[in-house]
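Give me the fold of what follows.
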Amino acid sequence: MTAADGKQVNEAVHASAGCEGAGPLAEGSSLAIMRRMAGLMRPLAGTEARAIGCGSLGHLCTVWCIMASTAALIGLSGGQGRLTETWGLWAAVAVVVALLKGVMAYGEQYYNHEMAFSVLRDIRTTVFDKMRTLAPAKLARRGRGDMVTVLTDDIELLEIFYAHTLSPIVIALLTSLLNLILLTALSPWMGLAALVSYLVVGLLIPLASASPTFRVAMAERIAQGRLRSLLLETLDGRRELVGLGAAGQVRRNLDSATDSMLDARRKTSRNTLYNDLATQVVTLVCMAVFTLLVCFLGGRGTIGMTPALIGLVGFLSSFGPLIPVARLGAGLQPTLAAARRIFGIMDEEPAVEEVVDGLSLEEYTGTHAQGLSFAYEPDRGEESTGQGPVQVLRDLNLDIRPGDLIGIQGENGAGKTTLIDLLMRFRDRDAGDLTVSELPIERIRTADLRARQTLVSQDAYVFSETLADNIALARPSATREEIERAASQACLDDLIAKLPKGLDQVLTGHGSELSEGQKQRVALARAFLSEASLLLLDEPTSNMDALLEGKVLRSLIDQQGERAYLIVSHRPSVLAHTGRLMTLGEGRLLSD
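This is a model prediction of the structure:
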């Protein structure tokens, strides 16, 4: 595949993700999903055509090899005068087409998988990019394990469609049509019997088994995603679960989730088995009926013995392309269920649209909120009960200027994190004004806004990279000296001294060797390294003892300069260092 082909595939995937009317497809029929999946491979139509050509010729070679061999054997036995003279030619034809069959089979597999893996690569990239636009607001309620399942197992399942569905269907259609022409030329009755047999095996069986299998396949995909989310959460919180004596309850939850997934998988396997059994039985019945018909026609003299034998062996060997199509009724349903989940993410509208060609944020002169209001829409499950939007913030006013050190306190659920989301434009306000440097926040280029703000959340994530690389996430172009200075400002000197390789130590298992307090200091080091003018700190010292907390707060104040700090915390010891303390309650901010 050329670079131009790869670019076209990527564009097709992005176009599919954002096409008009794409949303209903995530809940639409299997046929609509298949059409959309097929549309993604349009830039590689040439590769797919080569796969279809090789596959069709390969299966026809199988039939022709058997028919030519039969003709050669009849001629060799002296059964027909003309065939007796040309049996050697028919034997040579059988050998040639047998060799050609092997070449064509390799070509079919090669081109099918070249096309499939190219499309899967770009689908995975598109889904990952889509998740980035949905984060954090739209992914907050999705399980991490479910997202991993979509990016790995669900996308891998699409390979069945691209490598083992599209071309087999076309190959079955082409080969069946050519075989029908050949059998009809030998005898119209044989052609009619073959037509009925092909329709039953290649059309009726997959249609009959599709609907029940899809329902259980979708349940299996959902159950697997939930189980993986539960497993990841259990592994992340294993210390707390053991310490609280809750391991038994978690194990029961895991057993229940596993049982649900296995039950759905058993149903899927059972339907697949029934489909396979029906395919084999119906195929054998069709072969038996055709054989009886040929014997009847031959006995009545309607057809000669030679065309009868050649037609019979040709028909019996012609089901090779049809049987995989018959099995698609059950075998393809897990793939369609996976595709529906993937398209559901691709069609999801982000909470906010990224601004690419907006206003430039040259410098930070402050953030101003006037009459700010925000309400959460209910979940789908809540809509059925008639519950309306949940108002979190109403008529909130806030001024942040360079050099400010503002503390915000409030009860759990008061909306502190929501306020940070609005200030970072992870969500858009419902009403009121929100400006940054006197510019409407929704008109500012997103890249400029991110460059002027940084967030230190309560739960810091550490990647499986070196400590230096983890800190440098805030500014990849930072020098080694700048990274070392940021680490020191975040009070990481003791950790660096303990690590065998210091800043170059690889933190495996997402920083499993670090305490929660050390992870928070890594997050603070990132904030110090950034060149942001506004630092939003959500419980930045919640996992630190009093002594370490004091050192970190002193370092924050010493390094503040003209930066603005907005600190959300429950700790009086933290809030005591702020220059202005405000309380969030009933959706409004009140000065203390």
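
CA only for contacts and neighbour counts going forward, please
Noted.

Go through the helix or strand hosting Ser16 and flag the buried ones.
Assigned by DSSP states H and E, Ser16 belongs to helix 3-18. By neighbour count with 16 or more other Cα atoms under 10 Å, helix 3-18 contains the buried residues 5-6, 8-14, 16-17.

The structure of the following sequence is requested for comparison with the preceding one:
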Amino acid sequence: MKTQRRLDKPGRQRPQQGTDLRPNGNRPTWRDLRRGLALLDIPRDRTLLAILAATITLGSALALAAVSAWLIMRAFAMPPVLDLTVAVVAVRALGISRGVFRYLDRLATHDIALRGTVAARTTLYRRLATGNPRTALAARRGQLLARTGEDIDTLGETVVRVLIPVAVALLLALIAVGGLALISPLAAAILAIALLLSGTVAPALAARAATIREHAADTHRGEHRDATMAVLDHAAELRVTGQLRPALDRAARALRHTDTSIDRAATTTAVASATVPLAIAASVIGSLLIGLELYGNGAIALTSLGILVLLPLAAFEATSALPEAAIHALRARNASHRLLGLLDDAGTGDVAPVASSAPAEGLELRGIQHGWTTPLAPPLDATWPPGSRILGTGSSGTGKTTLLLTLTGLIPPLAGSMEPGWAGAREQSLFLAEDAHIFATTVRDNLLLARGDATDADLLAACEAVGLGEWLATLPDGLGTVLEGGEEALSGGQRRRLLLARAVLSPAPVLLLDEPSEHLDAASAVRVLDALLDRGSGLMDAQRTVIVASHLAPTVEPDEWVRLG
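Predicted coordinates for the structure are as follows:
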């Protein structure tokens, strides 16, 4: 029985996108960083090996400085050449070992970091795919890309740029102070104080400058990213409505504010940068004065004087990386805070969203009201048996997409219930979004997303069914042709038909299609819409339930026509 249903919405409402993805809106804490590092699943044995390799690398530099100082001072007295042989060989060996262990250090640390980012992204993707769908739907696209890209990379780099350098600096400082104490406890005390200053004060000042910069810049950087994404995604629409220039101005203004906030932190950064060389100078001058006094009193040999002066120079190599480590730790803390907000909002991830090929039981709606915060339409009661063809129409902003998201179980209804239930809807439904992603890979791989076991014959048949046969025949490698830049390699109509081919291939018994005929010419758009709503067209199996949201009117009559607005 063909019916029409008109739902006059109580008020226009836009989806609440751009949600702050920070847990409870709290400020970042160091506990967030500890939780974030747990996502990397860092192996303890590999970490210890990396610390050992890095310590030997800088330890070789420290020993090289001491042996070189002894060799220079000893050679000054022109002893027999054989007295210098061991020192000469040691200098060469230490120089070689430093390069070898530096290479091993880089291999070990980057292996840990890359494995960690893979583990963190796997956890995040799995949580987003199986957790609360509202998390990904409510996030701004720019924010979501930043969380899955920049933030995870920042967290992964923490191993290389924070954990290992801090551990190595602590070990090298103890070794250097202990070695210098064998010659002069007072010089060792001066070195310890200088190392403490360069290892704590300089990083603290650097972190302070980064806090000033990040606090002001993070907001503006997010505004710039969102404004840029809006221009990239909707340039044509903005140009038509005369909003392109204001959108570009917003992006430029946000970028200027970002640059200004970064410049404000320059003074503190300069002081932090000067702290390390000042500490080195104080340590070397103090050691030189103490060494000259001890040498004048005959308390130490000339070779010990050389060691006393040159050893502190090498000792600061480990602490010189700590200011940058402190800045990165601050960034990693903020990145962890944002990531944890996303993960916590997604929930435990116990819902399987993958479409099933099990027979659909039909849909029964009881008082369903859809919307993000307030209802967009009166309650909807309907019974749609398997194979139903449903059309939802209305102007932009009337809630067509929101209704589809509700029916597919991606967002909960504000009121009412549905059978087979929301979990069942997610398992049996495929939602084809208007802005579904086209990946920069082959045509075949883009289609196999819908059904991984499909053969090339299945893929070709689906492309023929949606009108891509001629286009596919012109491609140099057919299904194996790589779509460079993803959707940039396609016209709007080709992209829409490729997405429609995914729907044809999908095993899901319930299909929900958002504007499937968008970007097609008028005649083609109506033909596609008619084929979707006509069980006898052969485009979709007659037993599959097809629910379409469109602003167009078909020439065939659907089983039920829901008019929004």
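
TM-score of the superposed pair?
Laid over one another, the chains give 0.80 as their TM-score (TM-score structural alignment, normalised by the length of structure 2), with 539 aligned residues with a Cα RMSD of 4.0 Å.

Same list, the buried residues of helix 3-18 of structure 1, but as JSON lines with distance to Gly432 of structure 1 please.
Output for the buried residues of helix 3-18 of structure 1, formatted as JSON lines (distance: Cα to Cα, whole Å):
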{"residue": "Asp5", "distance to Gly432 of structure 1": "48"}
{"residue": "Gly6", "distance to Gly432 of structure 1": "45"}
{"residue": "Gln8", "distance to Gly432 of structure 1": "43"}
{"residue": "Val9", "distance to Gly432 of structure 1": "43"}
{"residue": "Asn10", "distance to Gly432 of structure 1": "39"}
{"residue": "Glu11", "distance to Gly432 of structure 1": "38"}
{"residue": "Ala12", "distance to Gly432 of structure 1": "39"}
{"residue": "Val13", "distance to Gly432 of structure 1": "38"}
{"residue": "His14", "distance to Gly432 of structure 1": "34"}
{"residue": "Ser16", "distance to Gly432 of structure 1": "35"}
{"residue": "Ala17", "distance to Gly432 of structure 1": "32"}
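
ok, of those, which one's closest to Leu398 of structure 1?
Leu398 of structure 1 lies nearest to Ala17 out of these, by Cα to Cα, at 38.1 Å.

any idea how far the closest one is from Ala26 of structure 1?
11 Å (Cα to Cα, to the nearest Å).

Also Val150 of structure 1?
Noted for Val150 of structure 1: a distance of 14 Å to Ala26 of structure 1, by Cα to Cα.

Mind listing the shared neighbours of these two?
Taking Cα atoms under 8 Å, 6 or more residues apart in numbering as the criterion, Val150 of structure 1 and Ala26 both touch Arg341.

OK, contacts around Arg366 of structure 2?
Applying Cα under 8 Å, 6+ apart, the residues near Arg366 of structure 2 are 379-382, 416-418.

so stretch 520-537 of structure 1 matches what in structure 2?
Stretch 520-537 of structure 1 corresponds to residues 496-513 in structure 2, going by TM-score structural alignment.

Straight-line length of that stretch, end to end?
End-to-end distance of stretch 496-513 of structure 2 (Cα to Cα): 11 Å.

show me the contacts for the aligned partner of Arg475 of structure 1 in structure 2.
Taking TM-score structural alignment, the alignment pairs Arg475 of structure 1 with Arg451 from structure 2. Going by Cα under 8 Å, 6+ apart, Arg451 of structure 2 touches 505-507.

Good, we can wrap up now.
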